[in-house]
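A.B. asks: Quick one: sequence and predicted model below, then my questions.
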Amino acid sequence: MYKNILVPIDLTQAEKGTAMLAVAAKLADQGAKITAITVVEDLPGYVRAELPTGLVEKNLKAAQEEMAKLVKDSGVAASVQVSDGNPSREILDHASKIGADLIIVASHRPGMQDYFLGSTAARVVRHAACSVLVTR
């Protein structure tokens, strides 16, 4: 069905990531490319300036290792991408960059702040140039 699937994973909800990778594997054509991405929320410059040197890079490396383990444990052949910044913007930019034809994103029950700001999943659904599958 799909040839290039992007699976954004929130590492605080890794169990959803495993399920989303399984869905991606079921929807993927023979020889399809699956990319698992996680985005570490970017910190404002004034906060970064106060952090110990190398802490941000250490967190990115830890996220890379955790994603690699999650993908390996899922049994799904997927490449891993870790970036930092605004999650919805990074997801949409990466989907565009790799030419994704499907984004599989997890949703949660919205809290009050989501009604005012909109969740990452909602922003991805609204602005994606390709199909988006929202899982619960």
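C.D. replies: Sure thing, it's come through.
A.B. asks: going forward, measure contacts between C-alpha atoms and count neighbours the same way
C.D. replies: Fine.
A.B. asks: residues of the longest helix belonging to the chain that come out buried?
C.D. replies: As far as residue count goes, and with DSSP state H defining each element, the longest helix of the chain is helix 55-74. Taking 16 or more other C-alpha atoms under 10 Å as the basis for neighbour counts, the residues of helix 55-74 that come out buried are Val56, Leu60, Ala63, Gln64, Met67, Ala68, Leu70, Val71, Ser74.
A.B. asks: Second structure follows, compare the two:
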Amino acid sequence: MYSNILVTVAYEGGKDAAPSLEIAKALLAPDGQITLIHVMEPAPVFAISYLPEGWREEMRGAIEADMARMAEGLDNAAIVVAEGDAAHEVLEHARAQRVDCIVISSHRPGTQSLLLGSTASKVVARAQCAVHVARRPPAK
């Protein structure tokens, strides 16, 4: 069992954090902590001038509210919204907070993701703690 679990939350089409949360709850030691983390990637430079003022704060607020809803009913839960490269931020948070298990979802890889890499594969390769990969069925 793990005492400090980090669960990644992605807001891409077809991603649902509920299965990852169920896995984290099953792996959690009594009195342990689950932290939900979402990493907002920076907006492309060419798009910034087209985005309304305050868009980033509005998006962060919506994400925090949704993650707070996900964390309802979890004892000792925390939420984190970071900005930057997803794999880097997840790994940095895990290191800084001495996380002992990361739960991350991953789709079944295809040729493109194998060549380009994915957040899950980077986290698995570089994590200094256990990583549980929650597989998602391929999109239909």
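C.D. replies: Sure thing, it's come through. Quick caveat: nothing in here was measured; it's all calculated off a predicted structure.
A.B. asks: Now compare the buried residues of helix 55-74 of structure 1 and name the two farthest from each other.
C.D. replies: When the buried residues of helix 55-74 of structure 1 are compared pair by pair using C-alpha to C-alpha, the two farthest from each other are Val56 and Ser74, 26.9 Å apart.
A.B. asks: Determine which residue of structure 1 is most distant from the centre point.
C.D. replies: Here structure 1 has its C-alpha centre computed as a mean, and the residue farthest from that point, by C-alpha atoms, centre = their mean, is Glu50 with 27.4 Å.
A.B. asks: quick one: stretch 22-31 of structure 2 aligns where in structure 1?
C.D. replies: The aligned range for stretch 22-31 of structure 2 in structure 1 is 22-31, by TM-score structural alignment.
A.B. asks: average offset between the matching stretch and structure 2?
C.D. replies: Here stretch 22-31 of structure 1, set against structure 2 after superposition, deviates by a mean of 1.1 Å using mean C-alpha distance after the TM-score superposition for structure 1.
A.B. asks: Look up which helix or strand Ile34 of structure 1 falls in, please.
C.D. replies: Under DSSP states H and E, the secondary-structure element containing Ile34 of structure 1 is strand 28-41.
A.B. asks: Beyond that strand, next helix or strand please.
C.D. replies: For strand 28-41 of structure 1, the succeeding helix or strand toward the C-terminus, using DSSP H and E, is helix 45-48.
A.B. asks: Please enumerate residues in contact with that following helix?
C.D. replies: Contacts of helix 45-48 of structure 1 from elsewhere in the structure, counted by C-alpha atoms under 8 Å, 6 or more residues apart in numbering, are Val56.
A.B. asks: What's the average distance for it when superposed on structure 2?
C.D. replies: When structure 2 is overlaid, helix 45-48 of structure 1 sits 3.5 Å from its aligned residues on average, using mean C-alpha distance after the TM-score superposition for structure 1.
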